[in-house]
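[1] Next one to model:
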Amino acid sequence: MQGLVKVSQFFGKTFAIWVLVVAALAFFLPGQFLWIGPYISILLGVIMFGMGMTLTVKDFGEVFRQPKSVLIGVASQFIVMPLLAYALAKGFNLPAEIAIGVILVGSCPGGTASNVMTFLAKGNTALSVAVTSVSTLLAPILTPAIIYVLAREWLEVSAASMFTSIMKIVILPMILGLIVQFFLKEQAKKSVDIMPLVSVIAIVMIVAAVVAGSKDKIIESGLLIFAVVILHNGLGYLFGFLIAKLFKLDYSSQKAISIEVGMQNSGLGAALAAAHFSPIAAVPSAIFSFWHNISGPLLATYWARREKK
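    Prediction:
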C-alpha cells in the first residue's frame, strides 16, 4: 500500500506532464482515444466521489468561522471568472462553440487542485477547502444560470438539463463519498492517499477524449484558444487577489482567494460541454486543465519562496 501511495504522490506532482503527454498522443493518434468520449461524465463522477471522501465536518465549519472570507471567495468565483470569460469571448470575437466553452469553464466552481496549490503557497488552506466545497454545492444552481445568461446569444442553452447533469456527475458522487467516509472511516482514510492517482488518471483520460474528438478544430484555432485560456487563468488569479485585498483579508487569505478564483473544475466544464454542446466546446476546458496545473504550481512556488524570505 505504501508503494502505491508513493506512486500516487508522484503522479500528483507531475500531473501537468502527463496531461501534456497524453494530449499529444491523442492529437496524433485520435483513433486510439475516441472510445473514452462516452465515459467523460463517469470519470468526473469518480473524481467528485474522491472529493467527497476527503471532506470533513471541519471543512464546512470554516464557513461559520470565516463567513466573510468564504462569501468573498464564492462570490468572486461565480462573478469574476464568468465575466472575464464573456469579455474574452466578445473581445476576441470567438466562434460560437469556442465562446460557449470558455464561458462554460468560467462558470464552473473551483477544483480540488486549488486546495493543494493554496497549501503549497502557504495560504489559508482551510478557507480554500471551504470555498471549493461551498462553490461545488452551489454549482447545480449557479453554473447553469450563469451559462444561460451569458452564453445564450451564441447557442441555445438548457439550464434545466445542465442542472440535472451537475446533480448526477458532481453532487451525487460527492454525497456518496461523504457517506462512505462516514460509515467506513478507517478504509476511507487509507483510500484517500491514493486518490491523487485516481484523479490524475481520470482527468488525463477526459483531456485525451476531448483532444481526440476535436483534432481538426484544434488545428484551426488551437493557438487562439490557448491564448484566451492563459489570459482567463492569469486574470482570475489577479482579480481574486485584488478583491481579497480590497476587502482587507489577511495575506494568507488573499493567496487562497486568488488561487480559488483562478483555478477551475475544468473536468466539469469538459463533461458539460461534451454532454450539452459539442466536442470543440470542451477544448477550452481541456486546455485549462493542462495550463492551470502549470501556472498554479508556479504561483504557489513564488509565494512559498516569498514567505521564506
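[2] Please make it C-alpha for all contacts and neighbour counts, starting now.
    Fine.
[3] ok, Ala227 to Ile147 distance?
    Going from Ala227 to Ile147 by Cα to Cα, to the nearest Å gives 21 Å.
[4] Comparing those two, which residue is more hemmed in?
    Neighbours were counted for Ala227 and for Ile147 using other Cα atoms under 10 Å; Ile147 has more, 24 against 10.
[5] show me what contacts the more buried one?
    Ile103, Leu104, Ser107, Val157, Ala159 (Cα atoms under 8 Å, 6 or more residues apart in numbering).
[6] Looking at those, which is nearest Ser285?
    Checking the contacts of Ile147 against Ser285 by Cα to Cα gives Leu104 as the nearest, at 8.0 Å.
[7] Next one: the closest one from Ile203, what distance?
    17 Å.
[8] Tell me which residues of stretch 183-197 come out buried.
    Of all the residues in stretch 183-197, those buried under the rule 16 or more other Cα atoms under 10 Å are Ala188, Ser191, Val192, Asp193, Ile194, Met195, Pro196, Leu197.
[9] So for the residue nearest to the spatial centre of the chain, what's the nearest residue that isn't a sequence neighbour?
    Centroid-nearest residue in the chain: Asn265, 1.6 Å away (criterion: Cα atoms, centre = their mean). Closest residue to Asn265 apart from its sequence neighbours, by Cα to Cα, 6 or more residues apart in numbering: Gly111 at 4.1 Å.
[10] Next up, the contacts around that neighbour.
    Thr132, Glu260, Met263, Gln264, Asn265, Ser266.
[11] Mind putting the residues you listed into CSV with secondary structure?
    Below are these laid out as CSV (DSSP: H, G, I helix; E, B strand; the rest coil):
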residue, secondary structure
Thr132, helix
Glu260, helix
Met263, coil
Gln264, coil
Asn265, coil
Ser266, helix
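[12] Just give me the closest of the residues you listed to Leu249.
    Glu260 (14.4 Å).
[13] Could you also give me the structure for this next sequence, so I can compare it with the first?
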Amino acid sequence: MSLLGILKKINKFAGKYFAILVIAVSAWCVYKPLTLKALVPHISLMLGFIMFGMGMSLKSEDLQLIFKRPKEILIGATVQFTVMPLIAFVLCYLFKLPSDLAVGVILVGTCPGGTSSNVMTYLGKGDIALSVSMTTVTTLLAPIVTPFLTLLLAGKFVPVSAFAMFLSIVKIILLPIFLSIIVKKLLGHKVDNFCEIFPLVSIVCIVLISGCIAGANASKITTCALLTFLVIAIHNALGLVVGYFAGKLFGFSEEKRRTLSFEIGIQNSGLGVSLAAAHFNPTAALPAAITSIWQIITGPIIASYWAKKTANNTHDKKFKNVS
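    Predicted coordinates:
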C-alpha cells in the first residue's frame, strides 16, 4: 500500500475517533502538563495549517454560491455575530465568571463558524454547500468583526487591543487561506489526492491544541473547569437551538435549518484558543479548549439523530408508496 493510502486509512480512523482522541490527549496533558509544553508557542502555526486545509478544500462553486444565495448567508452571518456574542456576554454576567475566563468565553462567542460544522452538516443531512459558504463568509469577516465585538464586550472585563487581534487573525486565518488558493491555482489537479488527507492534518492540530491548553491550565482545571464547562455547554446548546429556530423563523427548509444550527452553534474554537493565548493568558484560552472538546461530542450526537430521522422519513415515504 502506498504512503497516501496509509494516510487515508489513518485519516478515516482519526475522523471516527476524533472526540475520543481529543479527550484522551487533553486528559493526559492534565496528568502530565509538560507533555506538549514545547508546542504552546506554536498554537497559531497549527491553526494556520487548519486554515490552509480549509482553503484547499474550497471549490469555485462554494464561492459562487455566496453570490447566488446572499440572503441565506447574510441571515446566518448576522445571527452568528449577534446572538452568540450576546449569549456569551450574558452568561459571563449571570455566572459571575472571573475576568480571564469571561474574556475567553466572549472570544468563543465572537469567533466565526468552525470548519467542523461542515462535517456535522454532512453527517446530519443538511445543506453542505450552504454550510461551506457560510463558514467561508464568517471566516473572511472575522478579522474585522471578531476584534470589534471582543473590544465592545470583553473590554468591560480586561484591556483589549482590537488592532493587534486584527493582525493576528489576518496572519493565522486569511494568509493561509489565500496561500492555499494560490497553491491550488498553480498546481491544479496535482494536489487533488493530497486534499483528501488535509482533514487528518486538521484533526492532529486540533488534538494538539486542545492538549496544549489543557496542560497549560492543569493546575486550574480542578478549580474553574466545572463552572467554565457549564457555561460553555449552555452557550453551545443555545447556539444550536437558536440557529435551528432562526432558520424556521425565516422559512428555511429542514436541511437549511440544520445547517444554520451547526453554523451558529459550532465555533472556530481553535481561533479562540490562539487569540486568547496570544493576547491574554492561558487561562483565557481554557473556555475555547473546552469548547473544542464539547462541540465534537454534541455535534455528532445531533447529526446522528437528524440522519436517523431523515432515514426513517425516507423509509416511511417508500412504505406508503408501496402500500
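[14] Please state their TM-score.
    The TM-score (TM-score structural alignment, normalised by the length of the first structure) is 0.98; 309 aligned residues with a Cα RMSD of 0.8 Å.
[15] ok so, going back, and of the contacts of Ile147 of the first structure, the nearest to Gly52 of the first structure?
    Distance ranking of the contacts of Ile147 of the first structure against Gly52 of the first structure, using Cα to Cα, places Ser107 first at 21.0 Å.
[16] Aligned counterpart of the closest one in the second structure, please.
    Aligning on TM-score structural alignment places Ser107 of the first structure opposite Thr110 in the second structure.
[17] and its match, how many neighbours?
    For Thr110 of the second structure, using other Cα under 10 Å, the count is 28.
[18] Leu104 and Ile203 of the first structure: who's more crowded?
    Leu104 (31 against 24).
[19] So Leu74 of the second structure versus Ser253 of the second structure, what's the distance?
    Distance from Leu74 of the second structure to Ser253 of the second structure, by Cα to Cα: 16 Å.
[20] ok, now Phe262 of the second structure?
    Phe262 of the second structure is 15 Å from Ser253 of the second structure, by Cα to Cα.
[21] which of these two has more neighbours?
    Set Phe262 of the second structure next to Ser253 and count neighbours by other Cα under 10 Å: Phe262 wins out with 32 against 13.
[22] shouldn't Arg257 of the second structure be in contact with Val242?
    No. Applying Cα atoms under 8 Å as the test, Arg257 of the second structure and Val242 come out as separate, 10.0 Å apart.
[23] joint contacts of those two?
    Residues touching both Arg257 of the second structure and Val242 by Cα under 8 Å, 6+ apart: none at all.
[24] Isn't Ala162 of the second structure up against Leu151?
    Yes. Using Cα under 8 Å, Ala162 of the second structure is in contact with Leu151, at 6.1 Å.
[25] how far away is Gln295 of the second structure from Ala19 of the second structure?
    9 Å.
[26] Comparing those two, which residue is more hemmed in?
    Gln295 (24 against 20).
[27] which ones are touching the more buried one?
    So Gln295 of the second structure contacts Asn236, Ile266 (Cα under 8 Å, 6+ apart).
[28] what helix or strand is it on?
    Under the criterion of DSSP states H and E, Gln295 of the second structure resides in helix 282-322.
[29] So what's the gap between that helix and the chain middle?
    15 Å (Cα atoms, centre = their mean, to the nearest Å).
[30] Also stretch 108-127 of the second structure?
    In terms of Cα atoms, centre = their mean, the centre of stretch 108-127 of the second structure is set 7 Å apart from its chain centre.
[31] Which strand or helix spans the equivalent of Val210 of the first structure over in the second structure?
    Per TM-score structural alignment, the equivalent position to Val210 of the first structure in the second structure is Ile213. Ile213 of the second structure is located in helix 198-216, with elements delineated by DSSP H and E.
[32] could you measure Phe247 of the first structure against Ala130 of the first structure, distance?
    Taking Cα to Cα, one finds Phe247 of the first structure at 18 Å from Ala130 of the first structure.
[33] So for the two, which residue has more residues nearby?
    Ala130 (27 against 12).
[34] OK, contacts around the aligned residue in the second structure for that one?
    In the second structure, Ala130 of the first structure lines up with Ser133, judged by TM-score structural alignment. Applying Cα under 8 Å, 6+ apart, we find Ser133 of the second structure in contact with Asp62, Leu63, Leu65, Ile66, Ile73.
[35] tell me which of the residues you listed is nearest to Leu226 of the second structure?
    For the contacts of Ser133 of the second structure, the nearest to Leu226 of the second structure is Ile73 (35.0 Å; Cα to Cα).
[36] what's the burial count for the closest residue to that closest one other than its chain neighbours?
    Excluding the flanking residues, the one nearest Ile73 of the second structure by Cα to Cα, 6+ apart is Met134, at 5.6 Å. The tally of other residues near Met134 of the second structure (other Cα under 10 Å) stands at 32.
[37] thinking Met134 of the second structure is in contact with Ile264, fair?
    No. Counting by Cα under 8 Å, Met134 of the second structure stays clear of Ile264, with 9.7 Å between them.
[38] Between the two, which contacts overlap?
    Overlap of the contact sets of Met134 of the second structure and Ile264 (by Cα under 8 Å, 6+ apart) consists of Gly76, Gly113.
[39] The first structure: which residue goes with Pro199 of the second structure?
    So Pro199 of the second structure corresponds to Pro196, using TM-score structural alignment.
[40] Which residues are in contact with the match of Val210 of the first structure?
    Neighbours of Ile213 of the second structure in contact, by Cα under 8 Å, 6+ apart: Val40, Val273, Pro282, Ala285, Leu286, Ala289.
[41] How about the counterpart of Ile294 of the first structure in the second structure, nearest residue that isn't a chain neighbour?
    Under the alignment (TM-score structural alignment), Ile294 of the first structure pairs with Ile297 in the second structure. Nearest residue to Ile297 of the second structure in three dimensions, chain neighbours excluded: Ala19, at 6.3 Å (Cα to Cα, 6+ apart).
[42] if we can go back for a sec, against Glu61 of the second structure, how distant is the match of Ser107 of the first structure?
    27 Å.
[43] How about Phe67 of the second structure?
    10 Å.
[44] ditto for Ala246 of the second structure
    25 Å.
[45] Please identify which of those two sits among more neighbours.
    Applying other Cα under 10 Å to Ala246 of the second structure and Glu61 shows that Ala246 carries more neighbours, namely 19 against 11.
[46] so the counterpart of that one in the first structure is in which element?
    Taking TM-score structural alignment, the alignment pairs Ala246 of the second structure with Ile243 from the first structure. Using DSSP H and E, Ile243 of the first structure falls within helix 215-246.
[47] quick one: that helix to helix 195-213, angle?
    130 degrees (axes from the mean of the first three to the mean of the last three Cα atoms, to 10 degrees).
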